[in-house]
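>>> here you go, sequence then predicted model.
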Amino acid sequence: MSAHGHHPGSADDRLGKVYDAEMFRRLWAYVRPHRTLVFVSFVIIFVLGAAQLVQPYLIRIAIDDHIGTRNSDGLGILALWFGLALLGEFLLRWLQIYVLERTGQNVVYDLRTDAFAHLQRLPSSFFDRNPVGRLMTRVTSDVEAIHEVFTSGLVMILADLVKVIGIVVILLAMDWRLALVTFAVIPPIIFVTLQFRGRMRSAYRTVRGAIARLNAFLQENVTGMRIVQMFGRENESAEAFAEINAEHREAQLKAVVYESSFTSLAELVAAVALAVLLWAGGYGILAGMVTFGTLVAFIEYSAKFFRPVQELSQRYTVMQAAMAAAERIFGLLDTEVSIKSSDGAIPVPEKLAGDIRFENVTFGYDDERPVLKDVSFHIRPGERIGVVGWTGSGKTTLIRLLVRLYDVQQGRILLDGVDIRKYRLRDLRRSIGIVLQDPFLFAGSVGGNISLGDPTIGPDRVKAAARAVQVDRFIETLPAGYDERIRERGSNLSVGEKQLLTFARAVAFDPGILVLDEATASVDPRTEQKIQLALATLLSDRTSILIAHRLATVRDADRILVLHQGELREQGTHEELLVLENGIYRTLYALQATA
């Protein structure tokens, strides 16, 4: 468990400046499939703008041509048109909200689907560097921020722009002198916007980084809550969380300061402009240069003109938060899928012989410390191989390389005489069944956890796999049998029950090669006995690799490989290794026998 969620120099803090134009270009790729909805929204913008802008003009006509002259002829028709304009505005605004929400949700769906699909293709080294909570933030709240671009960001800015242009044309046509007084607000607003633009983007980038660190810390500590409680670390965890939470609070407050300053200045400029307009308009009426209806219409139009200007701060805040989120999402999508099927990759043979050869393999999780050093060995088809060694000797790393969770840095691995990098990655991984020490089950049904949703594995095959590992009787005692719901990570099952289900999963996929990585280390003797009986069936006519700390597990292996500090030091049968003077295997065996 980490004590702090923030690490200087992390990927979040090294985000460079990415121009808005590039973000919009990439977002457009997700908008393009829904361009019909976008077109409809643009049509609505223009029609809605017309319905809104005609209202003050109708008021001007009513005052100057009817109320001011005490002429009621046509006033009722004018009122009817005004009412229709209001009704049209209401209906069009509802339709606009619906279309924008639908467009935004479609884009969010596509973007989130792509982000998750890309995550699944990334190599294990990526997940070594990035906390789960941070990645959850990318796929959830960061993507959701993009939705705001459509509901209250870019599209609404365009709608406001159409409205402002319409008002400019109408005001100039009505009285160009009063229009110039109204337009005097534009240069100060542009100046204020330019002053706050960079600061607000930076502030919201910091906020989203703080949210990601909060999520990462929460995910880690909720997952490890039993450890926290058993070791009495609640206070320390609370203090660490408070520190990260304080970072988020300070980042949010800084963003609020910029936002509120921007909003206040924009409103101040608009208020001053309106006061000047009233003074100039009143003077114009007294001088006989402006009619009262024109001034009322000007005030109405000015309110409609200033409102988008005042809301520009909110729109701009949304856009800055969305652009900061877009940087992070596209940063994830741009992460290279370094382990993938090569061009012209070939399928793994349907009848895999299971011949495995490591040739001078060197690998390290970082460049400075190799975990495996020039390792070479050959496993013949159908051979049962044990792999032993001290903790950290590289046993599990062998398997991670075999299924290409990582790629070798030097040397090569051959499967049936072909470099594994030439096989289709999906085929390669399906041909190797792995049962780990820590069984992992998904929330879902028992049967679904055995088949993992593979359409080629039907109910009969699931039941046959369960019988093969003798877990069928346990499943049949469950109230819903194979449809019984399993909670997250299998929390409603014992370790042994979970392990037997993962064995059934491996059998159901019928792999050509079977790997057991400390698979019986966490189970009770009775469960282990069931597993050992099942192994006799599982391992027949199948190449198998058994990684073990307990040497009794590999005693009957055809051959045992002994790793030490990343090197293959010894290999042979149990009896051959025991007679090696000062041998590592002999030392391990003696220690376990004494224990």
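On my side now, so go ahead.
>>> hey, let's count contacts and neighbours off CA atoms from now on
Noted.
>>> what's around residue 17, how many residues?
A total of 10 residues lie near residue 17 under the criterion other C-alpha atoms under 10 Å.
>>> another one to put next to it:
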Amino acid sequence: MKPIKIKSTSLKKVLRFAKPYKKRYISVILFAILLSLFAALRPYLLKQTVDSYVSTGNKEGLLHYILLMGFVLFCEVASQFYFVYWANWLGQDIVKDIREKLFSHISAFKMKFYDSEPVGKLVTRTVFDIESIAKIFSQGLFMIISDLFKMVVVLGFMFYMNWKLTLIVLLAMPILLYAIRVFQLKMKGAFQEVRTQVANLNTFVQERLTGMKIVQLFNREDIEYEKFKVINKKHNKAWLRNILYNSIFFPIADTISSITLGFIIWYGGLNIINGDNITSFGDLFAYTMLISMLFNPLRQIADKFNELQMGIIASDRVLELLEIEEFVQTQGTKQAKHFKGEITFKDVRFGYIPEEEVIKGINLNVKAGETIAIVGATGAGKSTIINLLNRFYEIDSGSIMVDGTNINQFQLNSLRKQIAIVLQDVFLFADSILNNITLNNPNITRKDVIQAAKDIGVNDFIMSLPNGYDYNVKERGVMLSSGQRQLIAFLRAYVSNPSILILDEATSSVDTYSEELIQTATEKITQGRTSIVIAHRLATIVNADKIIVMDKGLIVEEGTHQQLIDRETGYYKNLYDSQFAVEAGE
């Protein structure tokens, strides 16, 4: 694999997030410098102790220097504590800021983005990759700076004490530096492969766990297990490659360090035996510690550099996501207050994929307070109309207006506050019923929810559950039936007091009892507001003020139920007759 260089621009972008913590950043650097000074001072004091007091038998001076060494050791330990703690503290605060910014960023994306991006990949970016960014500060950058400071200070002390022995140490440095460089390049590619395989594994597991019912229903357990084994094997292989490089490098680095120390002992020992004044016993004691202090940071720099690389690789992925501009256009400045509810689609065209139109130039007018129903075969474009009205997607051409104002002119949040949707597939969070209804909106009180539940006839159902409104429905509302989830969705829509209500196949796939409650709720919440009902079961929309019939992205018929049923060869009549025949068992 061709080695990839670290992008300095990526590191600079990450460091911008450290600006709010400038004082802490500087403090970490200061403690790194102090740590280096105190660490290198101990071997020097040891040399002085051996040469000046141990060899001369000066007990008083020996005790003085031992106490001095103890004080220096205390300062070194204190500096190391503050350095490590503050570096990790800084890293976690930066990660917190990045994660919040990323979550806010992706929350504003168009639905089109989520149509093509795996959820598992986004989870990996938001959780695992961002956590790796913390290592840039806690395990990478600051550790490298600290080690570099320590090496410079140690070399300074070594030259000051004995420059000839220091030259022997320097002869071994190029070999170790070369080994570090090779190791760093190999590890860069290994880390990239690891991150890729982690994302693939997360995506696969997330999708299968979410769709476990389908997996089991179609007896796909063994097939999915075999697929998982393949992906897991690739993940395992990527990590083994990482482990292999570590297993090769660190023994080589330790061997170089030990051989260098052996040469120092041999050369210095010969000088002492021969009676030369080039070295002393204090030098040998000190160099035993100093070589370790010089080579270990150098060896660890390679390891810390790998942590830095992993963090930068992760930051590249996160920053790439932060640079995506898949936002719904929000240039609108008008505050959407309570709508009368008149909706107009004028020559609207749209396609999820370029050159493949789903909505083909439709014109539609809904009067304020009117209840209209939209019917048609699957893929006719019914739900797409709802998506466009809520601006989940941007139309390709034409215009959509509410009360005579183009929806693009409204502030997006204020527009959506005036529109409530009850979907066929109700999504509930792993939380209480109350929080699933209010969605933690502080303006909606518990009293408001209970009164609304009584108004639409679902209070008795909720109170029949353990803990009533505080009942935890678990992930995706698995503790409730589909009909019960629909009732919660109706209540959620009702308490938001929308100007426009949309029911998207909201009465399909529910039991008879729930359907009766839903019908009662529907009658209540549609009163006095514009309502759009997308229905599969035509019997539920016979009382609509107007029925819109769609086919292949076009409006082919519209009128009341009776008007449409009177058309002998009409699309709606054929649809109604065929559905009625099926329900009658003919």
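Perfect, thanks for sending it. Since the model is a prediction, treat every value here as computed from it, not as a measurement.
>>> TM value for the aligned chains?
Here the TM-score for the pair of chains, by TM-score structural alignment, normalised by the length of structure 2, is 0.95; 578 aligned residues with a C-alpha RMSD of 1.9 Å.
>>> go ahead and confirm residue 348 of structure 1 touches residue 422.
No - in this structure residue 348 of structure 1 lies outside contact range of residue 422 using C-alpha atoms under 8 Å: 9.4 Å.
>>> what about residue 122 of structure 2, helix or strand, and which?
Assigned by DSSP states H and E, residue 122 of structure 2 falls within helix 119-123.
>>> tell me, that helix lands on which residues of structure 1?
For helix 119-123 of structure 2, the aligned range in structure 1 is residues 132-136, judged by TM-score structural alignment.
>>> mean deviation, the matching stretch versus structure 2?
In the superposition against structure 2, stretch 132-136 of structure 1 averages 1.3 Å from its aligned positions (mean C-alpha distance after the TM-score superposition for structure 1).
>>> repeat for stretch 310-330 of structure 1
Taken against structure 2, stretch 310-330 of structure 1 registers an average deviation of 1.2 Å after superposition, with mean C-alpha distance after the TM-score superposition for structure 1.
>>> what is the aligned counterpart of residue 294 of structure 1 in structure 2?
In structure 2, residue 294 of structure 1 lands on residue 283 (TM-score structural alignment).
>>> quick one: contacts for the closest residue in space to its match that isn't next to it in sequence?
Spatial nearest neighbour of residue 283 of structure 2, chain neighbours left out: residue 47 (5.9 Å); criterion: C-alpha to C-alpha, 6 or more residues apart in numbering. Residues in contact with residue 47 of structure 2, defined by C-alpha atoms under 8 Å, 6 or more residues apart in numbering, are 281-283, 285-286.
>>> Provide the aligned range in structure 1 for the helix or strand where residue 47 of structure 2 lies.
Assigned by DSSP H and E, residue 47 of structure 2 falls within helix 22-49. Aligned using TM-score structural alignment, helix 22-49 of structure 2 spans residues 35-62 in structure 1.
>>> highest neighbour count among the contacts of residue 47 of structure 2?
The most crowded member of these, judged by other C-alpha under 10 Å, is residue 283 (26 neighbours).
>>> that one reaches residue 164, doesn't it?
No - in this structure, residue 283 of structure 2 is not within contact of residue 164 by C-alpha under 8 Å, at 11.2 Å.
>>> how big is the offset of stretch 243-250 of structure 2 relative to structure 1?
Superposing on structure 1 and averaging over aligned pairs (mean C-alpha distance after the TM-score superposition for structure 1), stretch 243-250 of structure 2 comes out at 3.1 Å.
>>> identify each buried residue in that stretch, please.
By neighbour count on 16 or more other C-alpha atoms under 10 Å, the buried set for stretch 243-250 of structure 2 is 245, 249-250.
>>> mind checking how far the aligned residue in structure 2 for residue 584 of structure 1 is from residue 295 of structure 2?
In structure 2, the residue paired with residue 584 of structure 1 according to TM-score structural alignment is residue 571. Using C-alpha to C-alpha, to the nearest Å, residue 571 of structure 2 is found at 83 Å from residue 295 of structure 2.
>>> of these two, which one has the most company?
Per other C-alpha under 10 Å, whichever of residue 571 of structure 2 and residue 295 has more neighbours is residue 295, with 22 against 17.
>>> the more buried one pairs with which position in structure 1?
Per TM-score structural alignment, residue 295 of structure 2 is aligned with residue 306.
>>> helix or strand for its match, which one?
helix 292-333.
>>> what angle do that helix and helix 35-61 make?
Here helix 292-333 of structure 1 points in a direction 160 degrees away from that of helix 35-61 (axes from the mean of the first three to the mean of the last three C-alpha atoms, to 10 degrees).
>>> who does helix 292-333 of structure 1 touch, helix- and strand-wise?
Packed against helix 292-333 of structure 1 by the contact rule (3 or more C-alpha pairs under 8 Å, 6 or more residues apart in numbering; DSSP states H and E) you find helix 20-31, helix 35-61, helix 75-121, helix 143-151, helix 154-174, helix 186-223, helix 234-286.
>>> so which of the ones you listed gets nearest residue 578 of structure 1?
Closest of these to residue 578 of structure 1 is helix 186-223, at 42.3 Å (criterion: C-alpha to C-alpha).
>>> quick one: the closest one to structure 2 mean distance?
Average distance, helix 186-223 of structure 1 versus aligned residues of structure 2 after superposition (mean C-alpha distance after the TM-score superposition for structure 1): 2.1 Å.
>>> need the counterpart of residue 414 of structure 1 in structure 2.
Aligned partner of residue 414 of structure 1 by TM-score structural alignment: residue 401.
>>> which SSE is immediately downstream of the helix or strand encompassing its match?
Residue 401 of structure 2 is part of strand 397-402, with elements assigned from DSSP H and E. With elements assigned by DSSP H and E, the helix or strand that comes after strand 397-402 of structure 2 is strand 405-406.
>>> contacting residues around that next one?
Contacts to strand 405-406 of structure 2, defined as C-alpha under 8 Å, 6+ apart, come from residues 399-400.
>>> just curious, which of the contacts of residue 47 of structure 2 is nearest to residue 107 of structure 2?
Looking at the contacts of residue 47 of structure 2 and their distance to residue 107 of structure 2, the nearest is residue 286, at 58.5 Å (C-alpha to C-alpha).
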